[in-house]
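**Student:** One predicted model, sequence on top.
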Amino acid sequence: MKLTGLSVSMQGEAILQDVAFHLHCGEIVALIGPNGAGKSTLFRSILGQLPYKGTITFSPAGGPAIRLSDGSATGGKRPLVGYVPQAPSFDRGDPVSVLDFFVAATAKWPVWLPIPRKYREQAAASLARVHGEELLDRPMGGLSGGQLQRVLLALALEPVPHILILDEPLSGVDIEGEHQLLEMLDELRTQYDLSIFLSTHDFATLDQYADKVILLDRKVLKMGSPDEVLSSPEFYQTFHLRMGKGGEHQ
């Protein structure tokens, strides 16, 4: 996927300005930036939910496809894009199970009726991709942050997309769950040759999994390896933190 000159304005205010970068197959790219930097707007533009200026060019098998600002694609086959939103909250007393949630999202079957075996098997197979088969009959309200992310990730992988976008997947996840989720993403990108694009505020783990980091604040301020971005003056000026291995900045 290639973005060129992507700009988004809402009610006369520039939200994104001239954003440009490549996302290659099998690559994990982390998007960082302060609140209000336009990260969610960028995701929604890629998903075709917002009008924009510029171009988003996909290069799947069969030739490139260009997504137009109205959300349509031309010049080739548009690839599948999977999306994991920020984790919703569920009441701990909510009786909805993972199976109910999965079937409601993937099948035209009334969840108040007994769920046929084929839907149960499909949901179990999808959860198996994220090593979450044991969650099938658990109530959604009883899941930990990491377990909920597994369920949402399994949904995004049904069917397996070419590009996987995750909005703050590490938010609300404990250290153990975070480690498991990052290992899973690495496994998925290797197994399916996925392009993975995720936003995060957890800078300390970037060098463990990200091939590239994009620092965004309405426009791309810095792009490169985790160390290049975390050690940059642009990162310090944005977050007033000194990180990375490239030395401190005055």
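**Tutor:** Nice, I can see it. Numbering: from 1, shown residues only.
**Student:** From here on, just use CA atoms for contacts and neighbour counts.
**Tutor:** Noted.
**Student:** Which residues outside the helix ranked longest in the chain are in contact with it?
**Tutor:** In the chain, with assignment by DSSP state H, the single longest helix is helix 175-192. The contact list for helix 175-192, computed with C-alpha atoms under 8 Å, 6 or more residues apart in numbering, reads 26-28, 130, 145-147, 149-150, 160, 170, 194-196, 209.
**Student:** Take this one as well and set it beside the first:
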Amino acid sequence: MRKIISPCGFHCIKVNHLGVWFSEQEILKDVNLHMHCGSLNAIIGKNGAGKSTLIRAMLGDIPHTGDIEFRDTKDGRMQNLKIGYVPQSINIEKNTPVSVYDLLASYESRYPVFLPKNRKLYEKIKAHLRIFEAEELIDKQVCNLSGGQLQRVLLALAVMDEPNLLLLDEPVSGIDQNGMELFFKTMDYLKKHYDLAIILISHDLDYVARYADHVVLLDKTVLRQGTVKEVYESSEFERIFSAGKEETWIKEDETND
């Protein structure tokens, strides 16, 4: 069992003046974010707001202006930023002969996966999967996993290298309520046991209200960011969602009151 750590509070990740253009169309404009380790940062907004584009820009998959900075604020040193990523979906051909063990072992070790299993590595991977309640999946073919099972395996893969930043692009789309509860329980575990910041794109405003530490309302630029209460009670939120249900989404953040 991994020991509980207190996020150091010294590491911060800044997105400075990030912008993205496709052809002559401006997709993102002057996006500025500031995140600390040990926090769950939810990005919300309507379809077409640029949420997934922001994730792709942070991963370096598409050209962008501005920069992303990882700083150790204890001594001011710049460090290389390690990013873990769970995509919205992944296409795996049916009958692909790759097990969960094969997938994680190929990332963890140079030991050829087609050779007999390395018992020490097998037990290490199984213990890592246990964190995500997925140890029973270790010998299953990845192509046969359900949506919730695959999500847990991809989360396990994403944090194997202990990243400073974990990017999650709507990883719970299509997952049932039990799967959602397990997902956010896992997010809480990661916040307590790993020294990382989490960015989650989500359309589920109720779950964001219950679990997020920091919320960013995006519509091609940052319209509002802050606590759930600050964002959900804002005029920008009301204008974007026209929900009229703000009270059911407000989470009193006792630590910040």
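**Tutor:** Sure, I can see it. Just so it is clear, the structure is predicted and the values come from calculations on it, not from any experiment.
**Student:** mean deviation of the longest helix of structure 1 from structure 2?
**Tutor:** With mean C-alpha distance after the TM-score superposition for structure 1, helix 175-192 of structure 1 departs from structure 2 by a mean of 0.8 Å once superposed.
**Student:** and that helix, which stretch of structure 2?
**Tutor:** Alignment of helix 175-192 of structure 1 against structure 2: residues 177-194, by TM-score structural alignment.
**Student:** which of the residues in the matching stretch are buried?
**Tutor:** By neighbour count on 16 or more other C-alpha atoms under 10 Å, the buried set for stretch 177-194 of structure 2 is Gly179, Met180, Phe183, Phe184, Thr186, Met187, Asp188, Leu190, Lys191, Lys192, His193, Tyr194.
**Student:** List the contacts of the helix or strand that the longest helix of structure 1 is followed by.
**Tutor:** Remark: after helix 175-192 of structure 1, the chain's next helix or strand is strand 195-199, criterion DSSP states H and E. Strand 195-199 of structure 1 is contacted from outside by 23-32, 39, 162-169, 185, 189, using C-alpha under 8 Å, 6+ apart.
**Student:** Those residues in helices, which ones?
**Tutor:** Those of the contacts of strand 195-199 of structure 1 mapping onto helices are Lys39, Leu185, Arg189, per DSSP H.
**Student:** Please convert the residues you listed to CSV, extending it with distance to Gln122 of structure 1.
**Tutor:** CSV is the format used below for these (distance: C-alpha to C-alpha, whole Å):
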residue, distance to Gln122 of structure 1
Lys39, 33
Leu185, 21
Arg189, 22
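**Student:** so which of the residues you listed comes closest to Leu155 of structure 1?
**Tutor:** Leu185 (14.1 Å; C-alpha to C-alpha).
**Student:** Tell me who's in contact with the residue nearest to Val81 of structure 1 when sequence neighbours are not counted.
**Tutor:** Once flanking residues are discounted, Val81 of structure 1 sits nearest to Ile163: 4.8 Å by C-alpha to C-alpha, 6 or more residues apart in numbering. Ile163 of structure 1 makes contacts with Pro79, Leu80, Val81, Gly82, Leu194, Ser195, Ile196, Phe197, as judged by C-alpha under 8 Å, 6+ apart.
**Student:** State the number of residues packed around the residue in structure 2 that Lys39 of structure 1 lines up against.
**Tutor:** Superposed on structure 2 with TM-score structural alignment, Lys39 of structure 1 falls opposite Lys51. Burial measure for Lys51 of structure 2: 25 neighbouring residues, criterion other C-alpha atoms under 10 Å.
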